[in-house]
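> Attaching a predicted model along with its sequence, questions to come.
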Amino acid sequence: MQGDMGWGSLTVLALAASGANALLRFSCSQLVVERLDPLVNPGLAPSPHLHQIVGGNAFNTTMDPSTPPPSLATCTTCTFADDFSNYWTAVLYFRSRNGSYIRVPQKPNVGFEQARGGMTIYYIPYIGSTKSSVTAFKPGFRMLIGSQSSRTREETSRFRQLTYTCLQNMLTRTGETLDMPKKPCPAGIMSNVRFPTCWDGKNLDSPDHMSHIAYPSSGTFESYGPCPSTHPVKIPQLFYEVIWDTTRFNSKDLWPEDGSQPFVWSQGDKTGFGNHGDYVFGWKDDALQKAMDSNCDRCPQLKSQSIAQGNQCTRPVQVHEQIDGWLDAIPGLTPGLEDQM
């Protein structure tokens, strides 16, 4: 598995640089950081744990599948201006030796240095020279990958490709691991979230937000694995890269005296195995399908905006609480019980 994961990440970076493949790689700046999750906890404000959200400003406590984001959003933080989708993950905190916490900031990826934190988004219809048609996501489509409650390698390995890269420099794309890096990373930690690439062709969602999608029946997307008969429709590989600027915490004098790693996901996960990502589709009209069909890398036919324009897209915070500065506990968690979720 490790070989497949490393090869896939290295490949998409090379393809992005060469423009040799039908591949969308773009920046989405941070929209808001707060305790909302319209997928897992619709209508609940605050939700149990903190998320960082990028994309369209229609993100809300509840997002009705019958009302697609493009009909409600007025802007997006993404560089493709027709993409009003929302992409979100948990938030990373650093735990000091005295038990207090501080939020780890995000930093932009290579080529998107002017972005305001956020993440890099990939949509990949195929790898290498073997072209195959994919069906773009439909209005109302949404999905989740990973489990906030996973705490063991066995639990998280069923998701295949939720990993971390200990960045030796900003171009490092090898050495992915399932668990959180156990030593200081010179250029930060990149969390990688790859979604399944097969769909049942019928359901836009499912009760667990995962049953309507599936990984290839054998191999991986990068190794041309076939879709299972239960999920025969090929969909694009959706892939998030989030870079956490852990460099200010690299001194071993700041790490726990027992040598364990000090980073904790906002749901209270110290292992890193609870890495997960959420997605609500929101491309306008058939823009994404056209991009997937056209074998383009930057897709000039798509409406785009500058990163500076994306940085200006905002949405008022709905859950008002302290999430920055030194805290006695991660928002939503009880002090001393950071692994309760």
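Happy to help now that I have it.

> C-alpha only now, for contacts and for neighbours.
Will do.

> list the contacts for the spatially closest residue to Gln30 that is not a sequence neighbour?
Leaving aside its sequence neighbours, Gln30 sits nearest to Gly118 (CA to CA, 6 or more residues apart in numbering; 4.1 Å). Contacts for Gly118 (CA atoms under 8 Å, 6 or more residues apart in numbering) come out as 27-31, 52-54, 106-108, 242.

> if I look at Gly118, how far off is Ser85?
Using CA to CA, to the nearest Å, Gly118 is found at 14 Å from Ser85.

> Over to Ile189?
Ile189 sits 25 Å away from Ser85, going by CA to CA.

> So which residues of this protein form helices?
Using DSSP state H, the helices of the chain run over 2-18, 153-157, 287-293, 307-311.

> centre of the chain versus the first one, how much separation?
Distance of helix 2-18 from its chain centroid, counting by CA atoms, centre = their mean, to the nearest Å, is 17 Å.

> So which residues make contact with it?
Outside helix 2-18, the residues touching it (CA under 8 Å, 6+ apart) are 21, 23-25, 161, 173-177, 220, 222-223, 297.

> Need the max-distance pair from those.
Thr177 and Asp297 (28.1 Å; CA to CA).

> which one of these two has more residues nearby?
Set Thr177 next to Asp297 and count neighbours by other CA atoms under 10 Å: Asp297 wins out with 22 against 19.

> In contact with the closest residue to Ile121 other than its chain neighbours, which residues?
With sequence-adjacent residues excluded and distances taken as CA to CA, 6+ apart, Ile121 is closest to Tyr240, at 5.0 Å. For Tyr240, the contacting residues are 119-122, 191-194, by CA under 8 Å, 6+ apart.

> Mind doing that once more with 6 Å?
By CA atoms under 6 Å, 6 or more residues apart in numbering, the contact set of Tyr240 is 120-121, 192-193.

> take the one below as the second:
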Amino acid sequence: MRFNPSHLAAIAVSLITLMAPVMGFWRLPCRGVLTVARIDPIVDPGIPSMHAHSIHGPNNFAMEVTSDDLLASECTSCEVVQDKSAYWTPSLYFINPSGEAELVKQVGGMLVYYLPRGDNVQAFPRGFRMLAGDTYQRNFTLPTPDPPKAVWAEKDKTQFSLGQKAIGFNCLNYDNPPEPSLMRHNFPDRAFIDSKCKDGIRMELVFPSCWNGKDIDSPDHMSHVAYPDLVDVGSCPNGFEKRLVTLMYETIWDTMAFKGQAGEFVLSNGDPTGYGYHGDFIEAWENDVLQRAIDTCTNLSGRVEDCPLFQLQSEDDQRKCTIENPKALGGERYDFNPEGLPGKVPIIRGPGYALRPISSPSAPETMPKPVVPDPKVKLPQDDQPVVPRPETTTAPPPPTTPAPKTPGMVSEKPKLEQPYTTSYSTKGSTIYEIVIIRTTVTKTVDLPSPTAQAKRHENRSGVKGRFRRHGHALNH
């Protein structure tokens, strides 16, 4: 499928109908993909990221990077050469019934919308970073479809609700009128995609634009910013009165390349629903170009060509700007991975919130709950040894003395403690999560001697394996 520039006007009109009042804006084309890799210098600096991303921006992008590093880059995969900012989202994969993962191609790269909305809109301060979306979300907690913004209630305007509404999955069919932006907040049904979306799926993500005016980042990379009460327009909450230019990411994926094939589409973070779609941003605009553009580039066309401040480069030059993936990733395959999603990420369907692994730097210190073993599931074979995860191992609880029991009574009801260890193993296209539960059994028995009246209390401790299987092979 080819990208059709003639439909940009229709897309822009769809976007403008979402925004009110109508103001100047521009969409920044990033036709080149810098790389696809498990790199995320915001959430996982210096280590392989938990899942793969499609990354756009300058060639100094790395597992650890600053805005000054980005500004020193020799090239960028985006059209405006004064912009060395970095933009990235999860990649989209097609998982076939045998569990192999094939990267879905982008159509035309990414478009980054810069939308000056509100009063006294400011450029991002130097070194600014932020995230939008929640990689662990697996459901939508509000009624669908969204009611008109004019009648949004307080429950529609919480930051949690606004973050969910800031995600969109647009079904593209250029033979029909375009769908409104942010109309659908989940990935469409596969049959719907094959029959209705002949020009692909466009993923949309709006970032917060209300700022606390002091922090360029925060521990969770989100708390220093907030959404206005209508997602992209409206009033900012108390403490976040500074208005930044609004960012919106828009990426088209060639889903029709897989029409009729058995399998499913899954984001690289193991999300088949789309509710966990998210994006990252690091600012790196040269000098004061961004602020000057906000103040003077008011053409409603949205074309970067209509802003004389911008120095532009060709699409060929954008596509030439790439990087080699770090050696720390060990030559991991991203275009086609026979072992499933890169990083062996399990597919978690929800609707419950996907548990954060303890290894994540930003994860809360929580343990997964014990699960009831499935009698149909077999343990991994000897040629697939379980690899312990030290970071999820807790010390066993100290032994306790059982309370005395009435002579002649027998008690064998086990007491389940907290998980003793947790580990993971992969067999084929199935990922096993092995949760070891410490069990204490107290048993009171009579002594064998007929003359003995005393009882012996025996406290036995042991471990029993409980496991669950995260299957991401499909049966079609």
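Received, thanks. The shown structure was predicted, so the numbers you read here are calculated from the model rather than taken from an experiment.

> For the equivalent of Asp208 of structure 1 over in structure 2, grab the count of nearby residues.
Mapped onto structure 2 by TM-score structural alignment, Asp208 of structure 1 lines up with Asp220. Using other CA under 10 Å, Asp220 of structure 2 has 14 neighbouring residues.

> again, but for Pro237 of structure 2
Using other CA under 10 Å, Pro237 of structure 2 is surrounded by 18 other residues.

> Quick one: map it onto structure 1.
Using TM-score structural alignment, the partner of Pro237 of structure 2 in structure 1 is Pro228.

> Report the separation between its match and Gln322 of structure 1.
Counting by CA to CA, the gap from Pro228 of structure 1 to Gln322 of structure 1 is 45 Å.

> same check, this time on Phe94 of structure 1
Separation of Phe94 of structure 1 from Gln322 of structure 1 (CA to CA) stands at 15 Å.

> The two - which one has more neighbours?
More crowded of Phe94 of structure 1 and Gln322, by other CA under 10 Å: Phe94, with 23 against 11.

> residues touching the more buried one, list them.
Contacts of Phe94 of structure 1 by CA under 6 Å, 6+ apart are 101-102, 262-263.

> Would you format the residues you listed as CSV with neighbour count and distance to Leu254 of structure 1 included?
Listed next are the contacts of Phe94 of structure 1 as CSV, based on neighbours: other CA atoms under 10 Å; distance: CA to CA, whole Å:
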residue, neighbour count, distance to Leu254 of structure 1
Tyr101, 24, 12
Ile102, 19, 13
Pro262, 22, 9
Phe263, 26, 11
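
> and the two most separated of these?
Within the contacts of Phe94 of structure 1, Ile102 and Pro262 form the most distant pair, 11.0 Å apart (CA to CA).

> quick check: longest strand of structure 1.
strand 237-244 (DSSP state E).

> May I see the buried residues of stretch 308-328 of structure 1?
309-311, 313-315, 323, 326-328 (16 or more other CA atoms under 10 Å).

> Gln289 of structure 1: which of these is nearest?
Distance to Gln289 of structure 1 across the buried residues of stretch 308-328 of structure 1 (CA to CA) is lowest for Gly310, with 22.3 Å.

> What separation do you get for the spatially most central residue of structure 1 and Phe249 of structure 1?
Geometric centre of structure 1, nearest residue: Tyr240, 3.9 Å, by CA atoms, centre = their mean. Remark: distance between Tyr240 of structure 1 and Phe249 of structure 1 (CA to CA) = 24 Å.

> Over to Val264 of structure 1?
For Val264 of structure 1, the distance to Phe249 of structure 1 equals 13 Å [CA to CA].

> Look at the two and report which has more neighbours.
Val264 (24 against 19).

> Please name the residues that touch the more buried one.
For Val264 of structure 1, the contact set (CA under 6 Å, 6+ apart) comprises 92-93, 270.

> let's go with 8 Å and repeat that
Going by CA under 8 Å, 6+ apart, Val264 of structure 1 touches 92-95, 270-272.

> Apart from its neighbours in sequence, what residue is nearest Ala81 of structure 1?
Of all residues not flanking Ala81 of structure 1 in the chain, Ser304 sits nearest, at 4.7 Å (CA to CA, 6+ apart).

> which residue in structure 2 lines up with the one you found?
Checking TM-score structural alignment: Ser304 of structure 1 goes with Leu312.

> can you count the residues close to that match?
Residues lying near Leu312 of structure 2 (other CA under 10 Å) number 15.

> surely it meets Val81?
Yes: contact criterion CA atoms under 8 Å: Leu312 of structure 2 and Val81 qualify, at 5.9 Å.

> residues shared between the contacts of Ile102 and Pro262 of structure 1?
Shared contacts of Ile102 of structure 1 and Pro262 (CA under 8 Å, 6+ apart): 94-95.

> so which strand or helix has Ile436 of structure 2?
Element membership of Ile436 of structure 2, judged by DSSP states H and E, is strand 430-446.

> Can you tell me what Glu321 of structure 1 aligns to in structure 2?
Counting by TM-score structural alignment, Glu321 of structure 1 lines up with Glu332 in structure 2.
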